[in-house]
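# Got a predicted structure here, sequence first:
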Amino acid sequence: MQAERLTFDIKPNANPMPEADRLKAFENLGFGTLFSDHMAVIRWSADKGWHSPEVLARGPFAIDPASSVLHYAQEIFEGMKAYRRADGRAVLFRPEENARRFNESARRMAMPELPEADFLDAVEQLVRIDAKWIPQGEGSLYLRPFMFASETFLGVRPSKEYIFCVIASPVGPYFKGGAKAVKIWVSENYTRAAAGGTGAAKCGGNYAASLIAQAEASAQGCDQVVFLDAAEHRWVEELGGMNVFFVMNDGSITTPPLGGTILPGITRNSLIALAREEGLTVNEQPYSFEQWKADATSGKLVEAFACGTAAVVAGIGTVKFNGGEFKIGNGETGAATSKLREALVGIQRGVSNDRHGWVRVIDGV
């Protein structure tokens, strides 16, 4: 148990990116290729606990070739964003949920839990020192808190040393083409997670296992892959990095239930709450791929969308699979999808009333 809050040692980068270069880079923001000047770091060891918190110039870690993470993949991460609101304030969206989920992932991967207050402080310290890296307009500052095992040893047991770090990347749209509907490939050869596995943890291994399926999707001209369950290869679970929703012609919405094989998305949770506030019925229940095809063909299914921190909300227009493909509705992003996206983004950007207290203002920025 951490005895008291950590105090960060702030070491400003002596050679930050020149302002003109940064502004030039902002003219054509992609996703995850440009990084801010600093990073926040905290270390953990079995004898000291969490220690040596600092904010310093972003740079490489020096790790031994026998570092545990390189051999046994003890690594977890989070994805969150800082936004610049119209009133000029910098805000985070539900960061407490990221802190909580981070520790759920840590427990599953036999890693030490970081006190939520220290997680939030690390994120906010980085945003404060790199506030100029928050883009205006529709851009945002993507934040990547992560932790990895750093002990030098070869042996199958939890590491006794870890490094926690937060880095930041100014980003534009996750999918090229902005708000247009995406094309999805259904993976029938690979599964993302199984009962008792790490599907509900946000660990790098889950994403590594999905890459071959994502490559298959790209080869088929699709933007993303969607996985079926490991036991029956029947039930829709989630995309490679996003949760999925289905909108029916009676206005109801269906989304696969959490149960250990699906990541409990913060965007997913938020959209469910917003939809129910609008009086919509949201069913968290199994939905088979065969039913998906049948409902799209009959017209019962009128929209589908994926959601996550990176992409926010993206309509699904076309679904491809071995042997064919089908469109959902007219193949474009639907009205219900657009309305939910607008409601969520409105809260994040400070345009709409934050009735839930989801937005956290970063003082001094």
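Thanks, I have it.
# only C-alpha atoms for contact and neighbour calcs from this point on.
Noted.
# show me where the stretch 101-250 of the chain has strands.
If DSSP state E, counting those that start in this stretch is used as the criterion, the strands of the stretch 101-250 of the chain fall at 140-149, 161-171, 182-187, 224-228, 236-239, 243-248.
# Quick check: nearest residue in space to Ala117, chain neighbours excluded?
Sequence neighbours aside, Arg5 is the residue nearest to Ala117 in space, at 7.4 Å (criterion: CA to CA, 6 or more residues apart in numbering).
# Glu116 is in contact with the one you found, correct?
No - using CA atoms under 8 Å, Arg5 is not in contact with Glu116, being 10.0 Å away.
# Mind checking which of the two has more residues around it?
Between Arg5 and Glu116, counted using other CA atoms under 10 Å, the more crowded position is Glu116 (18 against 11).
# got a list of what that one touches?
Residues near Glu116 by CA atoms under 8 Å, 6 or more residues apart in numbering: Glu96, Ala99, Arg100.
# so which of the residues you listed is the most crowded?
Busiest of these [other CA under 10 Å] is Ala99, holding 21 neighbours.
# Just the element for that residue, please.
helix 95-108 (DSSP states H and E).
# Would you mind listing the buried residues in stretch 150-162?
Across stretch 150-162, burial judged by 16 or more other CA atoms under 10 Å covers Ser150, Glu151, Thr152, Phe153, Ser159, Lys160, Glu161, Tyr162.
# which helix in the chain runs the most residues?
helix 204-219 (DSSP state H).
# helices and strands around that helix, which ones?
Where contact means 3 or more CA pairs under 8 Å, 6 or more residues apart in numbering; DSSP states H and E, helix 204-219 is packed against strand 75-77, strand 182-187, strand 224-228.
# for those, which one sits closest to Glu238?
Relative to Glu238, the nearest member of these by CA to CA is strand 224-228, separated by 5.7 Å.
# chain center to the closest one, what's the gap?
Strand 224-228 has its C-alpha centroid displaced from the chain centroid by 16 Å (CA atoms, centre = their mean, to the nearest Å).
# and if you look at stretch 63-79?
Distance of stretch 63-79 from its chain centroid, counting by CA atoms, centre = their mean, is 19 Å.
# and if you look at stretch 196-210?
Offset of stretch 196-210 from its chain centre (CA atoms, centre = their mean): 13 Å.
# Below is an additional structure, to be compared with the one above:
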Amino acid sequence: MSRILTNEIDLETVEKSRINDVDFDNIDFGREFTDHMFSCDFVDGEWQTPKIMPYQALTLDPSARVFHYGQAVFEGMKAFKDDQDEVWLFRPEDNFNRINISAARLAIPEFPKDYFLNGLKTLIQLDKAWVKKGDGNALYIRPFVIATEPAISAAPANEYKFMIICSPVKAYYKGRLSVLFAEKFSRSADGGVGFAKAAGNYAAQFYPTNLANKKGFQQIIWTDANTHEYLEEAGTMNIFFRINNTLVTAPTSDRILDGITRKSVIQLAKDNNIDVEIRRVSVKEIKEAAMDGSLKEIFGSGTAAVISPISAFEHAGDVFEIPDLEDSYSTFFKRKLMDIQYNKSDDQHGWRYKV
């Protein structure tokens, strides 16, 4: 191993890469990790010198507050390689802003922007070979923060660890999905942490999602906690509905994640003169649209999934099939997004960030 200080990052590299041990043609999402990881500790009221080191296990005290009170937030990002072997990020400053918004909600100190962007860029440059070319191939990037202070009194921690790990990936979902509209369980409530990428949000939805999986559905589209009458988002995606030729999606709130892919789809729709309505969407409206034929599509959007078309939904025992359109909005937006991400088209909004 070698150790140098670069861009105020303490850098320790591996002697030999593990990349040749990985079968990139048969890779499960989020199961393999690159050679290096980024780490920075918050101690004595300030963030310390960031480090990049070989990917390795952590040692934490059993009383670390993250284990007891769930102070943990994360982000999901991707890096893409174009045909000239250049690597690009997609809207990384949005991810930086959102992880700090999430952190603030859980009383976690915000992370410095220069540490985040310099650390991210240095880490990806170091493990650039892990980013494979070709549509669908990407490097999934997971920044996260956990409370590490060893104390079990019910209070915010005084010590934290900010980390970034990376995983080569292919498509998250394959094919079209079937979903269940929630009738009983809720993902989040008014005044809660639904807008934050808090680890506990995902843990709490695993049980009802497992029940949906047993019924043959891949995801749940969550409804509002008060009445279960309005559709909000899915477990790993924001949701869009195409009613005739109008794209409809729920507004963000303290219950709904401000998805970066969601914002991008809305902007691309406006760029291409597709009508967009950001408003509450009722279960009743979508069921009636499915019955009268005006519901043309439902699709999800997210970093991991990109764009995922939905083939059917169930609510209160009623099952509705959704046609597979040749000129679907889901295919259109996925192509538009990927062409920007893989540096195949103009980027008029400045979303690409060269590594």
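Structure received. These numbers were taken from a predicted model, which means no experiment stands behind them.
# when you align them, which residue in structure 2 goes with Ile347 of structure 1?
If you follow Ile347 of structure 1 across to structure 2 using TM-score structural alignment, you land on Ile340.
# tally of neighbours for that match?
19.
# One more: the one 10 residues further on?
Using other CA under 10 Å, Gly350 of structure 2 has 10 other residues around it.
# before we move on, which element is it in?
Judged by DSSP H and E, Gly350 of structure 2 forms part of no helix or strand.
# Show me the helices in the stretch 251-365 of structure 1, by range?
Using DSSP state H, counting those that start in this stretch, the helices of the stretch 251-365 of structure 1 run over 266-277, 289-298, 335-348.
# quick one: which of these is nearest Ala181 of structure 1?
That would be helix 335-348 among the helices of the stretch 251-365 of structure 1, by CA to CA, at 10.3 Å.
# Show me what counts as buried in the closest one.
Ala336, Thr337, Ser338, Leu340, Arg341, Ala343, Leu344, Val345, Ile347, Gln348.
# Ile52 of structure 2 touches Leu11, doesn't it?
Yes - in this structure Ile52 of structure 2 lies within contact range of Leu11 using CA under 8 Å: 4.8 Å.
# hang on, the earlier thing: ok, which of the helices of the stretch 251-365 of structure 1 comes nearest Leu23 of structure 1?
helix 335-348 (23.4 Å).
# Tell me the residue in structure 2 aligned with His51 of structure 1.
By TM-score structural alignment, His51 of structure 1 lines up with Gln48.
# separation between the residue lying farthest from the centre of structure 2 and Glu285 of structure 2?
Farthest-out residue of structure 2 from its mean C-alpha position, per CA atoms, centre = their mean: Asp292, at 33.9 Å. As judged by CA to CA, to the nearest Å, Asp292 of structure 2 and Glu285 of structure 2 stand 11 Å apart.
# which non-adjacent residue is nearest the counterpart of Gly88 of structure 1 in structure 2?
Using TM-score structural alignment, the partner of Gly88 of structure 1 in structure 2 is Asp85. Nearest residue to Asp85 of structure 2 in three dimensions, chain neighbours excluded: Lys133, at 7.5 Å (CA to CA, 6+ apart).
# what's the neighbour count on the equivalent of that neighbour over in structure 1?
Mapped onto structure 1 by TM-score structural alignment, Lys133 of structure 2 lines up with Gln136. When neighbours are counted by other CA under 10 Å, Gln136 of structure 1 registers 15.
# What residues does the residue positioned nearest the centre of structure 2 make contact with?
By CA atoms, centre = their mean, structure 2 has its centre lying nearest to Gly76, at 3.9 Å. By CA under 8 Å, 6+ apart, the contact set of Gly76 of structure 2 is Asn95, Tyr140, Ile141, Arg142, Pro143, Thr303, Ala304.
# Would you mind putting these into a markdown table with neighbour count and distance to Ser253 of structure 2 alongside?
Listed next are these as a markdown table, based on neighbours: other CA atoms under 10 Å; distance: CA to CA, whole Å:
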| residue | neighbour count | distance to Ser253 of structure 2 |
| --- | --- | --- |
| Asn95 | 18 | 17 |
| Tyr140 | 22 | 26 |
| Ile141 | 24 | 25 |
| Arg142 | 16 | 24 |
| Pro143 | 22 | 23 |
| Thr303 | 20 | 19 |
| Ala304 | 23 | 22 |
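# JSON lines for those residues, including distance to Asp224 of structure 2?
Below are those laid out as JSON lines (distance: CA to CA, whole Å):
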{"residue": "Asn95", "distance to Asp224 of structure 2": "25"}
{"residue": "Tyr140", "distance to Asp224 of structure 2": "30"}
{"residue": "Ile141", "distance to Asp224 of structure 2": "30"}
{"residue": "Arg142", "distance to Asp224 of structure 2": "28"}
{"residue": "Pro143", "distance to Asp224 of structure 2": "29"}
{"residue": "Thr303", "distance to Asp224 of structure 2": "23"}
{"residue": "Ala304", "distance to Asp224 of structure 2": "24"}
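# of the residues you listed, closest to Thr209 of structure 2?
Of all these, Ala304 has the smallest distance to Thr209 of structure 2: 17.5 Å, by CA to CA.
# which residue in structure 1 lines up with the closest one?
In structure 1, Ala304 of structure 2 lands on Ala310 (TM-score structural alignment).
# Nearest residue to its match in space, please, no chain neighbours.
Tyr174 (6.0 Å).
# residue contacts, the counterpart of the one you found in structure 2?
When structure 2 is aligned by TM-score structural alignment, the residue opposite Tyr174 of structure 1 is Tyr172. Neighbouring residues of Tyr172 of structure 2 by CA under 8 Å, 6+ apart: Phe29, Ala304, Ala305.
# With distance to Ile243 of structure 2 as added columns, please give the residues you listed in TSV.
Shown next, in TSV, are the contacts of Tyr172 of structure 2 (distance: CA to CA, whole Å):
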residue	distance to Ile243 of structure 2
Phe29	32
Ala304	25
Ala305	22
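# quick one: which of those is nearest Gly350 of structure 2?
Among the contacts of Tyr172 of structure 2, Ala304 lies closest to Gly350 of structure 2 (CA to CA), at 20.9 Å.
# Quick check: the closest one vs Lys296 of structure 2, distance?
On the measure of CA to CA, Ala304 of structure 2 and Lys296 of structure 2 end up 24 Å apart.
# Equivalent analysis for Gly194 of structure 2, please.
Noted for Gly194 of structure 2: a distance of 28 Å to Lys296 of structure 2, by CA to CA.
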